[in-house]
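>>> Only the shape, not the letters, is given here:
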């Protein structure tokens, strides 16, 4: 019977996924039939298609099908990276450990490539392999024009763990943005379903209360530049495409530089950059080793210049949001939480029209 030893790179994946990676003729149905008859085994024990495999285990299966090959048949060879590309990618690294690499993605660089995106983070991940047996893996995405914290998993087991954290909404993501005008409610939750806008080929989203997917975003105004613009922190509680951009536009304050959702009104005068002002500032997520990863990324140059021009104090940005306890039940009002607000906007308990500031040093 053919035999293979599970490599480190395949640690933690499903058995059927191993066959999908390394063979071209063994499908899930075949593995399932083998499992029922007991002829596919891990370390001599019966194994099913959904069983998780571990590095070092010995896998055996019937010999009537081809022996697994070293690489996936559909995988195309990648062009070797230039020294400039390697240096470019490594300059982005904010954090690296046995499980993860975190980079500060610049605006204008796509996370994944395509016919219109020949250059991307994914295309240059070989530069971040370092001493690992394989290149790191993407576990979430940022829009091309959004900058900031992007997490990469260094092996398959870590990728499965981090993907589960993101899918379960356990990770905390904080974004900094500059809005056109100042939200009337200084802190709250935008609760508005999001769906694809018809006729755009899925490239543009919209608030869709009939068929959209559930989408929630918390926000708070950190500082304001008179009534012209505001520095706003957004904390998405769900992960829909363009969620922050759609929700900001839904409350009447699109992001500066976001012509797709704000039109001409999203471009401010007075020397403010026309680039999108949206930055993934911070990520807090559990790690496979039982700890917590907490990483921040500095603003890209065009946003840093706008912050300086508008006189914003960066020290105000990382104040933790503390939810006040709810009022006693007998004192609660029964009026609508969204009365007088724009679509989907809801005031947080205890929110005021002025952002909280740290106490002055004596």
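Structure received. Predicted model, so just to flag it, every value in this text is computed and none were measured. Numbering: from 1, shown residues only.
>>> going forward, measure contacts between C-alpha atoms and count neighbours the same way
OK.
>>> Helices along the stretch 1-150 of the chain, start to end?
For the stretch 1-150 of the chain, the helices defined by DSSP state H, counting those that start in this stretch cover 15-22, 28-37, 83-90.
>>> any idea which of those helices is most buried?
Neighbour counts (mean count of other Cα atoms under 10 Å) averaged over each of the helices of the stretch 1-150 of the chain peak at helix 15-22, with a mean of 18.
>>> by how many degrees do that one and helix 28-37 diverge?
Going by axes from the mean of the first three to the mean of the last three Cα atoms, to 10 degrees, helix 15-22 is angled at 130 degrees with respect to helix 28-37.
>>> okay if I get the helices of the stretch 1-150 of the chain as JSON lines plus distance to residue 150?
Output for the helices of the stretch 1-150 of the chain, formatted as JSON lines (distance: least, Cα to Cα, whole Å):
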{"stretch": "helix 15-22", "distance to residue 150": "26"}
{"stretch": "helix 28-37", "distance to residue 150": "33"}
{"stretch": "helix 83-90", "distance to residue 150": "12"}
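>>> Counting neighbours, what do you get for residue 200?
9 (other Cα atoms under 10 Å).
>>> Also the one 5 residues further on?
Using other Cα under 10 Å, the number of residues around residue 205 comes to 22.
>>> now do residue 133
Counted with other Cα under 10 Å, residues neighbouring residue 133 total 12.
>>> Please report the distance of it from residue 126.
As judged by Cα to Cα, to the nearest Å, residue 133 and residue 126 stand 11 Å apart.
>>> Same check on residue 216?
Noted for residue 216: a distance of 35 Å to residue 126, by Cα to Cα.
>>> the more surrounded of those two?
More crowded of residue 216 and residue 126, by other Cα under 10 Å: residue 216, with 21 against 18.
>>> Contact partners for the residue lying closest to that one once chain neighbours are set aside?
If the residues on either side of it in the chain are set aside, residue 216 comes closest to residue 191, at 4.6 Å by Cα to Cα, 6 or more residues apart in numbering. By Cα atoms under 8 Å, 6 or more residues apart in numbering, the contact list for residue 191 reads 214, 215, 216, 217, 344, 345, 346.
>>> let's bring in a second one:
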């Protein structure tokens, strides 16, 4: 289903050393659910640099949703763009919550990663836990003893050897799962300030983005897009699928990638 026009005219908002893209779009809406295309960078909840500009705050400022209790069915990182599902009432939220917990919701992402994996496709089955030594609450590492089960299916779409475009389907929903998994197997996502090198993130939170960091990251934001979300509708119980087109910044980066990597099945 195609994206609808922008809700109302807005521009990218300057915030400190970067721009927050506030131009989210409605993909679909009915009496039970609201499906949005979330741009990046833009947080879902009020947090840190996004305390005033975030999906929750922007929805509450719009008269169409000002009186609605916003219940996010899942989350996307601020620097991840794509399909975001919101339940419009308690019953829908309860139903969707159970679907997510049971693993019946299907998610598909597209990303650009560094390098070219030898295998064309595979499953990354590595438990993830909190990295207590990092100094950052959200950082995840592979923890084979105490970590939570985490599984990701990946498929290489094309590559030039230096970069690869990959389709990712998480079978579980752990924090930073896709980012941590791709980094651990040696192919971090382009633009990832945490999992390319944590030293980058440590500098970034203090000084902001500089040219040296950008030379390592290759993109100002994470090259990760939530392209498809499929689930059972809470009222009709029909299987529905919603898509979000790849944003321009990632498309332009992908346009530079050929198909020279000889990936193996």
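In hand now; what should we look at? All values reported here derive from a predicted model rather than from experimental measurement.
>>> hang on, the earlier thing: give the equivalent position in the second structure for the residue nearest to residue 216 of the first structure.
In the second structure, the residue paired with residue 191 of the first structure according to TM-score structural alignment is residue 125.
>>> How far off centre is the helix ranked longest in the first structure?
For the first structure, the helix with the greatest residue count under DSSP state H is helix 156-167. Here helix 156-167 of the first structure is found 12 Å from its chain centre; the criterion is Cα atoms, centre = their mean, to the nearest Å.
>>> do stretch 287-301 of the first structure as well
12 Å.
>>> end-to-end on it?
30 Å.
>>> tell me which residues in that stretch are buried?
Neighbour counts using 16 or more other Cα atoms under 10 Å place 288, 295, 296, 297, 298, 299, 300 of stretch 287-301 of the first structure among the buried residues.
>>> Just name the closest of those to residue 171 of the first structure, please.
residue 295 (11.9 Å; Cα to Cα).
>>> matching residues in the second structure for the helix or strand hosting the closest one?
Using DSSP states H and E, residue 295 of the first structure sits within strand 292-296. Counting by TM-score structural alignment, strand 292-296 of the first structure falls onto residues 239-243 of the second structure.
>>> Which residues does the matching stretch contact?
1, 2, 27, 35, 83, 227, 228, 229, 230, 231, 232, 233.
>>> mean shift of that stretch relative to the first structure?
Taking mean Cα distance after the TM-score superposition for the first structure, the mean distance separating stretch 239-243 of the second structure from the aligned residues in the first structure is 1.1 Å.
>>> centroid residue for the second structure?
Centroid check for the second structure by Cα atoms, centre = their mean gives residue 80 as the closest residue, at 3.3 Å.
>>> Tell me the counterpart of that residue in the first structure.
Under TM-score structural alignment, residue 80 of the second structure pairs with residue 146 in the first structure.
>>> counterpart of residue 170 of the first structure in the second structure?
Residue 170 of the first structure maps onto residue 104 in the second structure, by TM-score structural alignment.
>>> cool, and residue 30 of the first structure?
Using TM-score structural alignment, residue 30 of the first structure lines up with nothing in the second structure.
>>> Kindly report the same for residue 238 of the first structure.
Using TM-score structural alignment, the partner of residue 238 of the first structure in the second structure is residue 172.
>>> Just confirm that match contacts residue 153, I think it does.
No: with contacts counted by Cα atoms under 8 Å, residue 172 of the second structure stays clear of residue 153, the gap being 10.2 Å.
>>> quick one: which of the two has more around it?
Shown here are residue 172 of the second structure and residue 153; by other Cα under 10 Å, residue 172 has more neighbours (20 against 16).
>>> residues in contact with that one?
103, 149, 150, 151, 152.
>>> Looking at the residues you listed, which is nearest residue 140 of the second structure?
Each of the contacts of residue 172 of the second structure was checked against residue 140 of the second structure using Cα to Cα; the closest is residue 150, at 11.3 Å.
>>> my read: that closest one touches residue 128, true?
Yes: checked against Cα under 8 Å, the pair residue 150 of the second structure and residue 128 is within contact range at 6.4 Å.
>>> Those two: which is more packed in?
Using other Cα under 10 Å as the criterion, residue 150 of the second structure and residue 128 rank with residue 128 on top: 25 against 21.
>>> Now do the contacts for that one.
Contact analysis of residue 128 of the second structure by Cα under 8 Å, 6+ apart lists 140, 141, 142, 143, 144, 147, 148, 149, 150, 174, 177.
>>> same thing with residue 70 of the second structure?
Residues in contact with residue 70 of the second structure (Cα under 8 Å, 6+ apart) are 56, 86, 87, 88, 89.
>>> what's around residue 117 of the first structure, how many residues?
Residues lying near residue 117 of the first structure (other Cα under 10 Å) number 13.
>>> so what's the residue mapped onto it from the second structure up against?
Aligned by TM-score structural alignment, residue 117 of the first structure pairs with residue 50 of the second structure. Counting by Cα under 8 Å, 6+ apart, residue 50 of the second structure makes contact with 42, 43.
>>> Would you mind measuring from residue 50 of the second structure to residue 171 of the second structure?
29 Å.
>>> Next: residue 152 of the second structure.
6 Å.
>>> which residue ranges form the strands in the second structure?
13-15, 18-20, 25-29, 33-38, 71-72, 81-87, 106-114, 121-125, 128-130, 140-142, 151-159, 163-170, 224-232, 239-243 (DSSP state E).
>>> I'd like those as a markdown table, with distance to residue 215 of the second structure appended.
Output for the strands of the second structure, formatted as a markdown table (distance: least, Cα to Cα, whole Å):
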| stretch | distance to residue 215 of the second structure |
| --- | --- |
| strand 13-15 | 22 |
| strand 18-20 | 16 |
| strand 25-29 | 31 |
| strand 33-38 | 26 |
| strand 71-72 | 35 |
| strand 81-87 | 22 |
| strand 106-114 | 13 |
| strand 121-125 | 28 |
| strand 128-130 | 28 |
| strand 140-142 | 24 |
| strand 151-159 | 20 |
| strand 163-170 | 15 |
| strand 224-232 | 18 |
| strand 239-243 | 32 |
